[in-house]
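below: sequence and its predicted model.
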Amino acid sequence: MRIPHIYQPSELVVNQPTTLNDDAAGHIARVLRMKEGEQVSLFNGQGGEYLAKITAISKKAVEVTPFEFVDRCVESPLNVHLGQGISRGDKMDFTIQKSVELGVSEITPLFTTRCGVKLSGDRLAKKHHQWQKIAISAAEQSGRNFVTKVHPPISLEEWLSQQSNELKLTLHPRADHSIKTLPKPDQGVRFLVGPEGGFTDEEMANTTGQGFIDIKIGPRVLRTETAALTVLSALQLQFGDLAL
């Protein structure tokens, strides 16, 4: 039976009992219905994981005691920062979840001309918090011991202007370059995927002006939620944890 892999954002020390936060405790007690004496795997995003035993449990609180540290890493050697045009409904949730499973390092949701999603104030803060929780859940599910950072949403122009030594890529269906023709990204990759309505000509010109290379991954036009995952998979195959 697979031991549940749970994120606990606190210091973890072998043989020192710790009380889990509300999200972790609720998942163990109410969703998984675990009992005292059962084991869990904990990670705090600082590397490795801790095997722990449940020493006290109720509907509102769970105490565990780590008994072994396992220096285990399943991270890709390729750091990837995804700039994702914000999509509507649950498409953005899906993109974040699956990108984390595929090993993305950072995600920045982007407001673009054709974004179609209006968020500000409390609604924006709540949505950002929701996206980060989705990233945490995806890290737990996929066995990662680091949590992908979901940055607060910003405008495309602001993201493009950020200084970076990463290889910069823009997905475009009429591009001349493919992933196979790219140089090895020794400083990681920063790649950009448009919203459902795509980028405007002005936005595409702006990406080129900021040093982004247009790439394509086939002859067909992909939906925004498919595009990000396809590029991530191709990057992992060419340069990341699937490269031979």
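Structure received. Numbers count the residues shown, from 1 in each chain.

use CA for all of it now, contacts and neighbours both
Fine.

distance of the residue nearest in space to the middle of the chain relative to residue 216?
Nearest to the mean C-alpha position of the chain, by CA atoms, centre = their mean, lies residue 100 at 3.5 Å. For residue 100, the distance to residue 216 equals 22 Å [CA to CA, to the nearest Å].

same question for residue 179.
On the measure of CA to CA, residue 179 and residue 216 end up 8 Å apart.

helices or strands up against the helix or strand encompassing residue 41?
Using DSSP states H and E, residue 41 falls within strand 39-43. Counting contacts by 3 or more CA pairs under 8 Å, 6 or more residues apart in numbering; DSSP states H and E, strand 39-43 packs against strand 5-7, strand 49-57.

comparison target, given below:
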Amino acid sequence: MRLTRIYFSEPLTADSNVLLPKETSHYLANVLRLKAGDTILLFNESNGEFLATINEVRKGGVSTIVAEQRRAPAGSEVSIELGLGLSKGDRMDYGIQKSVEMGVTAITPVNCEFGEVRFKQAARVENKLRHWRRVAVSATEQSGRLDVAPIEAPQNISDWLGSVKTSTRLCLDPAAEVRLGDQPLSSSVAVLIGPEGGLSKAELALAEKSRFTRVTLGPRILRTETAPVAALAVVQHLLGN
């Protein structure tokens, strides 16, 4: 039986007692119906992954006893930054979820000319960020990763392009002549994917000025939530990761 994996951001050591946060405790006790004596996995990027036994289920939270380490923390030689055009509702959630599952290192939601989402209030931005970060944590737990890819605050496309420091820089464009699968890659990659309406001519020109190479995934035009999955699968395959 597959054990439930739970991300725990605080330090983890063998033979220690850990009281899980209320939201996590509610999920384990009331959704999964786990009880004292059941075993789970606790993990984070700094300490690795540990077996843990539920010691007590109470109103204040689920208490666990951390046992032996199952996996040590391990850094990756591959770094993939994703600039993802802001999209409505579930499309953005899906794009973030699947990108994390595919091993992306960091995601920045990007404001684009043809995007349909505009955040006018700081409180709404913070609410969305909290939600997206929960999506990222859940995808990390499901996929077996130890590290949670950070979801950065939304940026204008020009600001994000100017901040990228990676060696390989790719911009998805259905009209591009170069196929992603034919593009040589370094171990440090940035990928820009536009929103539902795609990237404007001005944005494509700005990307090229920022040393991004326009690449295509093939003759079919993919949805904005599907494109990250396809692009990251190709990148990871080319990098042998």
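Arrived safely, thanks for sending. Keep in mind that this is a model prediction, so the values were computed, not measured.

which residues in structure 2 does the helix or strand containing the residue nearest to the centre of structure 1 align to?
Per DSSP H and E, residue 100 of structure 1 falls inside helix 91-101. Using TM-score structural alignment, helix 91-101 of structure 1 corresponds to residues 91-101 of structure 2.

try stretch 121-128 of structure 1
The aligned range for stretch 121-128 of structure 1 is 122-129, by TM-score structural alignment.

can you tell me what sits against the matching stretch?
For stretch 122-129 of structure 2, contacts defined as CA atoms under 8 Å, 6 or more residues apart in numbering pick out 119, 151, 152, 153, 154.

stretch 18-34 of structure 1 too?
So stretch 18-34 of structure 1 is contacted by 6-9, 12, 35, 57-65 (CA under 8 Å, 6+ apart).

same question for stretch 95-103 of structure 2.
With CA under 8 Å, 6+ apart as the criterion, stretch 95-103 of structure 2 contacts 80, 107, 132, 135-136, 138-140, 142-143, 145, 148-149, 224-226, 228-229, 232-233, 236.

related to what we said a few turns ago, now list the buried members of the contacts of stretch 122-129 of structure 2.
151, 154 (16 or more other CA atoms under 10 Å).

show me which of the contacts of stretch 122-129 of structure 2 is closest to residue 44 of structure 2.
residue 151 (16.4 Å; CA to CA).

residues touching that closest one, list them.
106, 107, 108, 109, 129, 132, 133, 136.

which residue ranges of structure 2 form helices?
Taking DSSP state H as the criterion, structure 2 carries its helices at 22-26, 89-101, 122-143, 157-163, 201-209, 227-238.

among those, which is nearest residue 185 of structure 2?
Short answer: helix 227-238, nearest of the helices of structure 2 by CA to CA, at 7.5 Å.

distance to residue 22 of structure 1 and mean neighbour count added to the helices and strands packed on strand 39-43 of structure 1, as TSV?
As requested, those are exported to TSV (distance: least, CA to CA, whole Å; neighbours: other CA atoms under 10 Å):
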stretch	distance to residue 22 of structure 1	mean neighbour count
strand 5-7	11	25
strand 49-57	12	21
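
of these, which is nearest residue 195 of structure 1?
Among those, strand 5-7 sits nearest to residue 195 of structure 1 (CA to CA), with 30.4 Å.

give me the mean distance between the closest one and structure 2.
In the superposition against structure 2, strand 5-7 of structure 1 averages 0.5 Å from its aligned positions (mean CA distance after the TM-score superposition for structure 1).

could you name the helices and strands sitting against that strand?
strand 39-43, helix 121-142.

and these, which is most packed in?
A comparison of the helices and strands packed on strand 5-7 of structure 1 by mean neighbour count, using mean count of other CA atoms under 10 Å, puts strand 39-43 on top with a mean of 23.

which part of structure 2 matches that strand?
Taking TM-score structural alignment, strand 39-43 of structure 1 hits residues 39-43 over in structure 2.

check the offset of the matching stretch from the chain's centre.
Offset of stretch 39-43 of structure 2 from its chain centre (CA atoms, centre = their mean, to the nearest Å): 21 Å.

mean shift of it relative to structure 1?
Mean deviation for stretch 39-43 of structure 2: 0.5 Å (mean CA distance after the TM-score superposition for structure 1).

list buried members of the contacts of stretch 18-34 of structure 1 by neighbour count.
For these, buried by 16+ other CA under 10 Å: 6, 7, 8, 12, 35, 57, 58, 61, 62, 63, 64, 65.

for residue 174 of structure 2, which non-adjacent residue is closest in space?
Nearest residue to residue 174 of structure 2, sequence neighbours excluded (CA to CA, 6 or more residues apart in numbering): residue 216, at 5.1 Å.

oh, that last question was meant for residue 175 of structure 2, not what I typed.
residue 216 (6.9 Å).

can you pull the contacts of residue 109 of structure 2?
83, 84, 85, 86, 151, 152, 153, 154, 155.

mind checking which of the residues you listed are in strands?
83, 84, 85, 155 (DSSP state E).

give me the number of residues near the last one?
Spelled out, it's residue 155 of structure 2. By other CA atoms under 10 Å, the residues close to residue 155 of structure 2 number 17.

so how far is residue 156 of structure 2 from the closest residue to it other than its chain neighbours?
Among residues not flanking residue 155 of structure 2 along the chain, residue 110 sits closest, at 5.1 Å (CA to CA, 6+ apart). For residue 110 of structure 2, the distance to residue 156 of structure 2 equals 6 Å [CA to CA].
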